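**Student:** I'd like to go over a predicted model; first the sequence, then the structure.
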Amino acid sequence: MKKQHGFTLVELLVVIAIIALVVVFAALAVNAARAKERDASRLANVRIVQSALEDYFNETNAYPEGELLPLGDVAQSTCLASEGFAGDCSTAESMFLRIVPGTYEDGLDGLVTCGEPSRRAFCYTVLQDGESYVIHFELENALAPVGLQAGVNCATPEGMEAGICAE
């Protein structure tokens, strides 16, 4: 009697199932890591804008004009110069932020929208005749170490907080 070499059908199916599970878990881990990276970039971009706004305030004693202004919008807020947010700052006297960063739209639920036409963005509004501002922004995940939640969050001159800003 000859001994057969090789794998049975059941053994092959078990191996294929294990490989498929590993691939699924790896894909889930990669997607979660990408979402966290996008949120970290969004948070860094908001902080960059906040820093430029403080520089602007220190020079002009007011924050730039804007109501539900989509930051990073090509027509309205590509840059921040001495005249405020603008689509083109090539003739500006002084520059505070050459390129105003926008948000990464991937993964967002569209909870924060502004502009014409309305789109997902960091939405800037000046308050109290230039004495303060709010920036509403959206995150995919909660960032507990900094007290932010998944969904709508708020940035002001005092810092960042979870939820919609009181205006």
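**Tutor:** Happy to help now that I have it.
**Student:** switch to C-alpha atoms for all contacts and neighbour counts from now on
**Tutor:** OK.
**Student:** what does the longest strand seen in the chain rub up against?
**Tutor:** Identified as the longest strand of the chain according to DSSP state E is strand 132-139. Outside strand 132-139, the residues within contact range by Cα atoms under 8 Å, 6 or more residues apart in numbering are 39, 42, 62-63, 108, 111-112, 121-127, 149-157, 164-165, 167.
**Student:** at 7 Å what do you get?
**Tutor:** 39, 63, 111-112, 121-127, 150-157, 164-165 (Cα atoms under 7 Å, 6 or more residues apart in numbering).
**Student:** Quick one, which of the residues you listed are buried?
**Tutor:** Buried residues within the contacts of strand 132-139, counting neighbours by 16 or more other Cα atoms under 10 Å: 39, 63, 112, 121-127, 150-156, 164-165.
**Student:** Helices of the chain, start to end?
**Tutor:** 9-60 (DSSP state H).
**Student:** Below is an additional structure, to be compared with the one above:
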Amino acid sequence: MFPTGGGGRKSNLRPINVLKLSRGFTLVELLVVIAIIGILATLLLLQLGTARSKARDASRIAHINQVRSAVEFFFDDNGKYFDSTTMTTLKGLTQIPRDLLAADCTNNVYDGRTSGAAQCYGYAWSPAANPIKYHIWAELEVWAKALDQDTDINSTGWSGAPVNGGVDAKTNCTPAASDCVYDQGQP
């Protein structure tokens, strides 16, 4: 109790609690926090999609480099590169990473400048008999730094699945276009 200032009498007044303690969150505070969490989750999901595309492209680049090594080893042993006859007799190679001799992009091989051509692989060779040139390539989903270090071969007119691998400029490499060709080979 507090002294009243007069003669030792005590007052029955209680002290006033100036600060009132709140025991919960207001609806506005909860809505703001939920909105912030929603925005952050959306940004995170957008980044995951890009990361997945880049991971699939890295896998395609690794496939092309592995098959390139196999093609070079074949050349060392046989004095020529694969053609359609040797491709089909070598078990397993026609399915690594996909059938490199299929007929169109919807069946996993590039058929020209078609939209939505991502995930295509192809192999072309020249001349048709006893090939001394080859071109192995994959269609990437997004532009990658590896496109600056690939071979950029134009195999138009060759046997197999030819493509102009020189069309991989960063400005042309979009999900709607088929201009992200990562290629290796012997021009």
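**Tutor:** Yep, that arrived. What you are looking at is a predicted structure, and each value in this text was computed from that prediction instead of being measured.
**Student:** Mean deviation, the longest strand of structure 1 versus structure 2?
**Tutor:** Here strand 132-139 of structure 1, set against structure 2 after superposition, deviates by a mean of 1.5 Å using mean Cα distance after the TM-score superposition for structure 1.
**Student:** got the angle for that strand vs helix 9-60?
**Tutor:** Strand 132-139 of structure 1 and helix 9-60 meet at an angle of 170 degrees, taking axes from the mean of the first three to the mean of the last three Cα atoms, to 10 degrees as the criterion.
**Student:** ok, the residue nearest the centre of structure 1 to residue 20 of structure 1 distance?
**Tutor:** For structure 1, residue 42 is the residue whose C-alpha lies nearest the centre (Cα atoms, centre = their mean; 2.7 Å). Separation of residue 42 of structure 1 from residue 20 of structure 1 (Cα to Cα, to the nearest Å) stands at 33 Å.
**Student:** From residue 85 of structure 2, how far off is the closest residue to residue 168 of structure 2 other than its chain neighbours?
**Tutor:** Spatial nearest neighbour of residue 168 of structure 2, chain neighbours left out: residue 180 (4.8 Å); criterion: Cα to Cα, 6 or more residues apart in numbering. Distance, residue 180 of structure 2 to residue 85 of structure 2, by Cα to Cα: 29 Å.
**Student:** swap in residue 23 of structure 2?
**Tutor:** Using Cα to Cα, one gets 79 Å for the distance from residue 23 of structure 2 to residue 85 of structure 2.
**Student:** same check, this time on residue 92 of structure 2
**Tutor:** Shown here: residue 92 of structure 2 relative to residue 85 of structure 2, a distance of 14 Å by Cα to Cα.
**Student:** So which of these two has more stuff around it?
**Tutor:** Legend: neighbour count by other Cα atoms under 10 Å for residue 92 of structure 2 and residue 85, higher for residue 92 (12 against 9).
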